[in-house]
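A.B. asks: sequence-free structure coming up:
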């Protein structure tokens, strides 16, 4: 199974939850704290982290696409 992660930066509220939950998958821009994806297609060992970050995002800006 292939998993892809995306962040809707217009919806991101810069809460840092994704970075706290999955620091290898997400980071934040210095200027405004908006999240971005470091690894858009993580390996299977990081699928659970990606899903957890999406669940914990208070603005629901993270989408996990499972192909």
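C.D. replies: Received, thanks. Keep in mind it's a predicted model, so treat the numbers as computed, not measured.
A.B. asks: Only C-alpha atoms from now on, for both contacts and neighbour counts.
C.D. replies: OK.
A.B. asks: Identify each buried residue in the longest helix seen in the chain, please.
C.D. replies: Criterion DSSP state H: the longest helix present in the chain is helix 47-56. Within helix 47-56, the residues scored as buried using 16 or more other CA atoms under 10 Å are 47, 49-55.
A.B. asks: Now tabulate the residues you listed in CSV and tack on distance to residue 5.
C.D. replies: Rendered in CSV, the data for those read as follows (distance: CA to CA, whole Å):
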residue, distance to residue 5
47, 10
49, 11
50, 7
51, 9
52, 12
53, 10
54, 9
55, 13
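A.B. asks: try this one next to it:
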């Protein structure tokens, strides 16, 4: 997962849709844990398009 930090408002929409609870929203950071399977739900949920899938 790649975060475009200039676009991210840390709103938590991505964490809210994560079925594995892999995303922790901090004041100025998103933390993805090792259980992330790159399903892409968080990318689709981001209203600011601040998340992108890495190849």
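C.D. replies: It's in. Fair warning: this is a prediction, and the values are worked out from it, not measured in the lab.
A.B. asks: Mind checking the TM-score on these two?
C.D. replies: For these two chains in superposition, a TM-score of 0.69 is obtained (TM-score structural alignment, normalised by the length of structure 2); 53 aligned residues with a CA RMSD of 2.2 Å.
A.B. asks: Can you get me a residue count around the equivalent of residue 24 of structure 2 over in structure 1?
C.D. replies: Under the alignment (TM-score structural alignment), residue 24 of structure 2 pairs with residue 27 of structure 1. Counted with other CA atoms under 10 Å, the neighbours of residue 27 of structure 1 add up to 18.
A.B. asks: What's the separation between residue 27 of structure 1 and residue 10 of structure 1?
C.D. replies: For residue 27 of structure 1, the distance to residue 10 of structure 1 (CA to CA, to the nearest Å) stands at 16 Å.
A.B. asks: Could you list the buried residues of the helix or strand hosting residue 65 of structure 1?
C.D. replies: Residue 65 of structure 1 belongs to strand 62-66 when assigned by DSSP states H and E. Residues of strand 62-66 of structure 1 classed as buried: 62-64 (neighbour count, 16+ other CA under 10 Å).
A.B. asks: I'd like the residues you listed written out as a markdown table, with distance to residue 4 of structure 1 added.
C.D. replies: Below are these laid out as a markdown table (distance: CA to CA, whole Å):
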| residue | distance to residue 4 of structure 1 |
| --- | --- |
| 62 | 11 |
| 63 | 8 |
| 64 | 6 |
